[in-house]
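**Student:** The following comprises the amino acid sequence and a computationally predicted model.
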Amino acid sequence: MASQMANIPALKDLHGQLSTRMTKAVEDFRTNLLAVRTGRASVHMLDNIRVDYYGSEMPINQLAQLSAPEPQQIVVQPFDVGTVGLIEKAIRTSGQGFNPMHDGKIIRVPIPPMTEERRRDAVKQLSGILEDHKTAIRNIRRDGNDSVKKSAKDKLISADDEKRATEEIQQMTDAQIKQLDDMFKVKEKELMTV
């Protein structure tokens, strides 16, 4: 669908900005989905874990090579052997129920099968993340509508242009929220399938 806003000089940039910001919110949600634990090992399960490395919080993937050689295990191979203990502690205290073990060089993170309760908790957590991202998209819509109203107030666009632009912003919002809902449903089904 061609943008009506792009044809209005005063709103040309606004459409691109809103579209970019909404797409970023959707991509951030997609990244969050990857980090949610399912019953199968994925290196993305460790994405949200930060390691206290010489006073600064660093993501694990910047301190080690991650792999999932088996469906029930993640292997963490630190670039610096001296960080093995720090990384193991960060994984153990992450609240995700992991019990990592190391041999001094490599950390093995067994992925226990998820219980029914753990699956429900994961869906509940994901539902909260979904709502946060929907709110972010609605806030972007509000910013867009405020810009359109200001342009109309400053007589840069006509009342008809204002109405069309507001409708188009709502269509963009609805499309992005539908995309979030669809991604959530797929992940929820994956989580609840034993």
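**Tutor:** Happy to help now that I have it.
**Student:** CA atoms for contacts and neighbours, from now on please.
**Tutor:** Fine.
**Student:** Look through the protein and tell me its longest helix.
**Tutor:** helix 116-153 (DSSP state H).
**Student:** elements contacting that helix?
**Tutor:** For helix 116-153, the packing partners by 3 or more C-alpha pairs under 8 Å, 6 or more residues apart in numbering; DSSP states H and E come out as helix 12-35, helix 159-192.
**Student:** Pull out the buried residues from the first one.
**Tutor:** I take that to be helix 12-35. 14-15, 18-19, 22, 25-26, 29, 32-35 (16 or more other C-alpha atoms under 10 Å).
**Student:** ok, second structure coming up, stack it against the first:
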Amino acid sequence: MIAEVMADAGTRMDRAVEAAKDDFATVRTGRANPQMFQKILVDYYGTPTPLAQLASLNNAEARTLVVTPYDKTALKGIEQAIRDMPNLGANPTNDGNLIRVTLPELTQERRKEYVKIVRTKGEDAKVHVRGIRRKAKDDLDALKSDIGEDEIARADKELDSLTRAHVDAIDEALKRKEAELLEV
């Protein structure tokens, strides 16, 4: 019983750390990166559809990304979705076959804004990990009547160390992303 609760908590925390890293990748640095566009949803025939399902994304140059839609009728929707994307500051150009997205040069002020955004995303991820810990702790407390208090106390310590390890992993990813953002 305890092992199942711990395994479930560990798996869910691992997913939370991976989600945080994916979230960090969507914040742009000085170069164009197709991962920045992973979370863009395009209105495709009335259905919000991820951009990656509608088009291929390729780096043409350091700050230019080429979006080639599989269906040319989606060009306008893709262009609008990229234009509406917050924190990007890019103005896509549509030539009728593909879309070129040239990212503006990052100023020091803009870099600091991005660092704040990344820190907020990191804090949200840590809150999520702590929420998983709280749920696992509640599940362990529910087992108190069936299992001895010593076993529960040991499991609590193990859960705390598991939580600490995952929070540290998020902090490490956050530190790497901040360094990447502030690199000129």
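**Tutor:** Cool, got the structure. Note that the structure is predicted; figures quoted are calculated from it, not measured.
**Student:** Could I get the TM-score for this pair?
**Tutor:** The TM-score (TM-score structural alignment, normalised by the length of structure 2) is 0.97; 183 aligned residues with a C-alpha RMSD of 0.9 Å.
**Student:** mind putting the helices and strands packed on helix 116-153 of structure 1 in a markdown table, distance to Arg118 of structure 1 included?
**Tutor:** Shown next, in a markdown table, are those (distance: least, C-alpha to C-alpha, whole Å):
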| stretch | distance to Arg118 of structure 1 |
| --- | --- |
| helix 12-35 | 15 |
| helix 159-192 | 10 |
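**Student:** so which of those helices gets nearest Ala64 of structure 1?
**Tutor:** For those, proximity to Ala64 of structure 1 was assessed by C-alpha to C-alpha; helix 12-35 is nearest, at 16.9 Å.
**Student:** mind listing what's buried in the following helix or strand past the closest one?
**Tutor:** Downstream of helix 12-35 of structure 1, the next assigned helix or strand under DSSP states H and E is strand 50-53. Neighbour counts over strand 50-53 of structure 1 (16+ other C-alpha under 10 Å) mark 50-51 as buried.
**Student:** now stretch 94-112 of structure 2: which residue numbers in structure 1?
**Tutor:** Stretch 94-112 of structure 2 corresponds to residues 102-120 in structure 1, going by TM-score structural alignment.
**Student:** got it, and stretch 121-138 of structure 2?
**Tutor:** Mapped onto structure 1 using TM-score structural alignment, stretch 121-138 of structure 2 spans residues 129-146.
**Student:** post-alignment, the matching stretch versus structure 2, mean distance?
**Tutor:** When structure 2 is superposed, stretch 129-146 of structure 1 averages 0.7 Å from its matched positions, counting by mean C-alpha distance after the TM-score superposition for structure 1.
**Student:** How about residues contacting that stretch?
**Tutor:** 14, 18, 21-22, 25-26, 29, 32, 166, 169-170, 173, 176-177, 180-181, 184 (C-alpha atoms under 8 Å, 6 or more residues apart in numbering).
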